[in-house]
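Asks: structure for this input, please:
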Amino acid sequence: MTKDFKEKPLEYFSSIIDKIDKNCYEKIKNSVSSLLGENKTILDQIPFLEKSTNSKELFRFRALVVHDSYDNEVFPLPELVESLFANAAVQSDKAEWMERKVVQCISIPNVSAWNHVKQYDGSVLVKLYTDEDVAVCNAYEFLGFPCEDEQGFTFHVITLQKLENDCNHLIEASGSLNPEMDNYLCNNLKTVRNTLLSTISSYLRGDALLSELILYHMFSKLKLKKEGYIDSLKLGQLNFNLIVGNEVDFAERTLFPLLQLLLPKVKYLSLDLNVLNNKAFESVMDYDNGILKIGELLLTKGTHLIVDETKLNQGELNEQGIRNLALLKDLIQHQTVMFNFTFPITISTDIPIIVVSEAKSMFSMEQSIQWKPTLECIEKVEVPQDMINTIRVFISFWKHKNIEWDHDVKKKMEDFFVEKRREASKYSAQDFSKQLELFRLMSMSYGQSEFVDEIWQKCDLFYRKWQQLK
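Replies: Okay, the predicted model is just below:
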């Protein structure tokens, strides 16, 4: 059965159903999902879609959903029979019609070289035949059939899987680790963390405080809790302004390569006047061609963004440039991206951001730090490739770990806040919120999902050092 599924998928599907009706796709999806659940290696043997083609073979396609507001398509069952089951010995009800959802997708942008999957690079209309919940700015792995028709290149989906863990191909699409990697991380957390920190420090020329901050930033993920005093605080993101003085190539030649080495998706955005005045940061609907034109700020959730303010040169901003800066400001302050469908649509996202500038940033950033290297040049640490891959898995996996604190821990933190207020009246609820965010990220960097008092003390010391620099 497994061999038939891979080599003769249409015959396999025909064996599942005896009649093509409105429920046939649901039956096929359930059968395929069950088969893949029983044997997870099957999916790895199905190739990625590499080119626009008509094919009766199964392919995988990893993509970012960029537009999901098309009207549903209604089509007659004979179309399904002729396109997918032309050679199948099954009956169809010619009187019935089906409905399918259509979404526009593009191959996942800003993927680091080590995380790149060789597949079709372009815009595709993906057609969904079951009630699958897909959302803009999220990435998925689709399994199905490619097709070229009057609409252009389309992809007919059998099953799909939302890509967790920032689309890191070293981790299963579901976000789980294989037992061997899970066991290695459990037994070698200290070594993995120390190697990661020393690698960061080597790129940053020995700046210990900034190295730790970059480390915690790598685990940054927006998380909002609504109930309770502590849980109502915004936890997760660690966005900041990095001040580098006259080191105007730092963002592009040092920070960007560092993040690309370790993270699966990173975008570098230069605020050069030519970029601001001539590129569109906003995604705009092209009604003549029926597709969304992709703007610079349309990124998959979890993509780390480096904004290079040091490249901003003298000159006059045109209307496009002014609009682009406003859109970037909204992303930085509110974590929203704008779509233009002749009327504006705002969608929430989750983009960790570092703004690099010569002096204080033009954008309102709650936190900042100045780069203070202690070495004259970068002294890169030689790290074996298998350890680099382990670090990549470690970051992506722990970034999405859910850390919850019980009542006793919350009470301890509240007592800490009261004591801090006694010691220093300037210590505010906002300071407490920032320190809680930092503690959660620091705990992740140690591979700890439980409260550890030693890490809490380290967090308090680090936060005080950081604030003293301001």
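Asks: please count neighbours and contacts with C-alpha atoms only from this point.
Replies: OK.
Asks: what segments of the stretch 301-450 of the chain are helices?
Replies: Using DSSP state H, counting those that start in this stretch, the helices of the stretch 301-450 of the chain run over residues 319-334, 385-399, 407-423, 429-445.
Asks: ranking those helices by burial, who's on top?
Replies: Most buried of these by mean neighbour count (mean count of other C-alpha atoms under 10 Å) is helix 429-445; its value is a mean of 21.
Asks: please state the offset of the helix or strand that that helix is followed by from the chain centre?
Replies: With elements assigned by DSSP states H and E, the helix or strand that comes after helix 429-445 is helix 453-468. Between the centre of helix 453-468 and the centre of its chain there are 29 Å (C-alpha atoms, centre = their mean, to the nearest Å).
Asks: who are the packing partners of helix 453-468?
Replies: Applying 3 or more C-alpha pairs under 8 Å, 6 or more residues apart in numbering; DSSP states H and E, we find helix 453-468 packed against helix 429-445.
Asks: which residues are in contact with the helix it packs on?
Replies: Under the criterion C-alpha atoms under 8 Å, 6 or more residues apart in numbering, residues 193, 215-217, 219-220, 233-238, 395, 398-399, 401, 403, 417, 449, 451-452, 455-456, 459-460, 463 lie in contact with helix 429-445.
Asks: this one as well, want them side by side:
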Amino acid sequence: MEVVPAGPSILDTIFREKFETYKNDPSLFLGDVLRNLEKNLPDTTNILENDQKFVRVRGMVQDDRGSEYVCLACTVEENSQAHLSTMLCRDIMNMGESKVVDFDGQVGRHCYSIVEIPGVHTWMEKIDIQDSRTSNSSLSSMPVEKLDKFIAKFIGDEAEEIPVNTVLEMYGILSSHSLDLNPSEANTNLENVKNLHVLHYNTINCSSMYPEQLSIADLKTTGRSLLKSLTNVFGDDTTAGWILTNLISTTYARPGGMPISFIPLNLVGITDPVKIVDMFQSLVPVVKHLPLTSELLSNVAFAPIKNYDKDILEHGELQLPNGTLLIIDETQLPTGSFPVSGFAEANLKVLEEFILEQKLSFDFGFYKIPMDVDVPIVILSSDTSRFLRTPFQVPAITGNVEFTKDEKELELFRQYILVAKSKVRDIIISGDTSDAIQNSFVDMCKELDKTADKSDLLNELLIVCRLMAAGNLREEVLFEDWARSIELERGRKNIMTAWKKLTS
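Replies: Okay, here's the model as predicted:
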């Protein structure tokens, strides 16, 4: 236990008032500390210890660091006077000239390595995310602190198994620690990395950050406006339709292990990716832009890898929160063959698994653990993708028309996308519609080449028609959605054929 100069603190004062209550349920102590800090906002430095700071922070769970156990209550003696103290919300004990003469119980803290949300953008950071505890309270006025990495420490069984890649908003006490003086807790503390003692937290779903503020009628109008804006940029309503379909796609189920409602979209004919990347970043809360180069493929691991020497899980480029849009950019790769080494072979396998199965395998050396992901994918390439095969390929030739920069219009587009995306998992297909789709597909197959994979085509069209229904903010697929999906697929094939002739 580290000894530092004593400073004023509300922790022991609060703890002494209801010691027996906190002994039975330490989480009640966290709530009382939070209320006291809230009352003293905006300046809480005068009631915390010298190394502590009350913060609001957001981040992604990168690794589970296990649990540690600390003293729940201890008796501290100073100048023949004894008083109760606690290690709750602390890494060090402010003892001054005091000494500990008795211990009473211990409590477990669940510890996680937290990193800054990969691909998060400024407009998303400004969104005020609230829950029943923070709504209409002064906590919601606290600025969000930016931290690259920290260890979050939780008390309570509900935090014992927070999945990796989960995005959290946390209110807590940020503090320092000393590895030299706490060697038994080296697994739950990292050198030069601060700890956050979490008082309150909530989970952020990057795919549903907006409450529904517009009416369904207004949202439908917004959806049509977004499609028109995309058509103006790309000069083609087929390309615009496929991009919009990708924007509202989500992997919500895996019957037989295969992801449903997932559309990895390959935009071909790209010469300048900046305009397209900027457009996606203005519409989606979290976007990971992955520009493939020989150096990146060779030198940077795409999957998380366990470093046993440092006892840490090293972050991989593709360790992303669900709801992230991943843009795989091949436009910087040289034509023809190019040298690769190191991680390249493993990284290409990681990308293939990510795209085909929506999985990311965490590499623990002796074994790998595959994790399900929900990450829509857009591949940018000058020709069709060299490494990553997807049936959803469409030319995306941008002209002189810029995508809107109007923040009010973008705000409406974002709301529409997130509301439409939230509808996908609940879409149903009635028996009558299913029969009509089946009859339509039988007729369609009569015109197909005998070598065509009819099963794959049916699955692809069913995915698209579900997304069509979600895009129209309905809860049920209508036959018109099926007809539109066929129209979109035929349009895609036609413009791909025309583009290939033009570029051959």
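Asks: what sits against the spatially closest residue to Leu227 of the second structure that is not a sequence neighbour?
Replies: Spatial nearest neighbour of Leu227 of the second structure, excluding adjacent residues (C-alpha to C-alpha, 6 or more residues apart in numbering): Ala240 at 6.2 Å. Applying C-alpha under 8 Å, 6+ apart, we find Ala240 of the second structure in contact with 227-228, 230-231, 234.
Asks: residue in the first structure paired with Ala240 of the second structure?
Replies: Under the alignment (TM-score structural alignment), Ala240 of the second structure pairs with Ser211 in the first structure.
Asks: quick one: that match from Tyr129 of the first structure, how far?
Replies: Distance of Ser211 of the first structure to Tyr129 of the first structure, computed by C-alpha to C-alpha, to the nearest Å: 48 Å.
Asks: so in the first structure, which helix runs the longest?
Replies: Longest helix of the first structure, by residue count under DSSP state H: helix 179-203.
Asks: that one versus helix 429-445: what angle between them?
Replies: Using axes from the mean of the first three to the mean of the last three C-alpha atoms, to 10 degrees, the inter-axis angle of helix 179-203 of the first structure relative to helix 429-445 is 120 degrees.
Asks: what residues sit buried inside helix 179-203 of the first structure?
Replies: 185, 189, 192-193, 195-203 (16 or more other C-alpha atoms under 10 Å).
Asks: need the residue closest to the centroid of the second structure.
Replies: Pro321 (2.2 Å; C-alpha atoms, centre = their mean).
Asks: which one in the first structure is aligned with it?
Replies: Taking TM-score structural alignment, Pro321 of the second structure has Thr300 as its aligned residue in the first structure.
Asks: and Thr221 of the second structure, by the same measure?
Replies: Using TM-score structural alignment, the equivalent of Thr221 of the second structure in the first structure is Thr191.
Asks: just to revisit the earlier point, can you pull the contacts of the residue nearest to the centre of the second structure?
Replies: Applying C-alpha under 8 Å, 6+ apart, the residues contacting Pro321 of the second structure are 60, 117-118, 165-167, 206, 375.
Asks: if you set the cut-off to 7 Å instead, what comes out?
Replies: Residues in contact with Pro321 of the second structure (C-alpha atoms under 7 Å, 6 or more residues apart in numbering) are 60, 165-167.
Asks: ok, Phe413 of the second structure next?
Replies: The neighbours of Phe413 of the second structure, taking C-alpha under 7 Å, 6+ apart as the test, are 222, 226, 283.
Asks: distance to His83 of the second structure for these - can I get that in CSV?
Replies: Compiled in CSV, these are given as follows (distance: C-alpha to C-alpha, whole Å):
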residue, distance to His83 of the second structure
Thr222, 63
Leu226, 64
Leu283, 56
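Asks: the helices of the stretch 301-450 of the first structure: which one's closest to Val117 of the first structure?
Replies: Val117 of the first structure lies closest to helix 385-399 among the helices of the stretch 301-450 of the first structure, at 15.6 Å (C-alpha to C-alpha).
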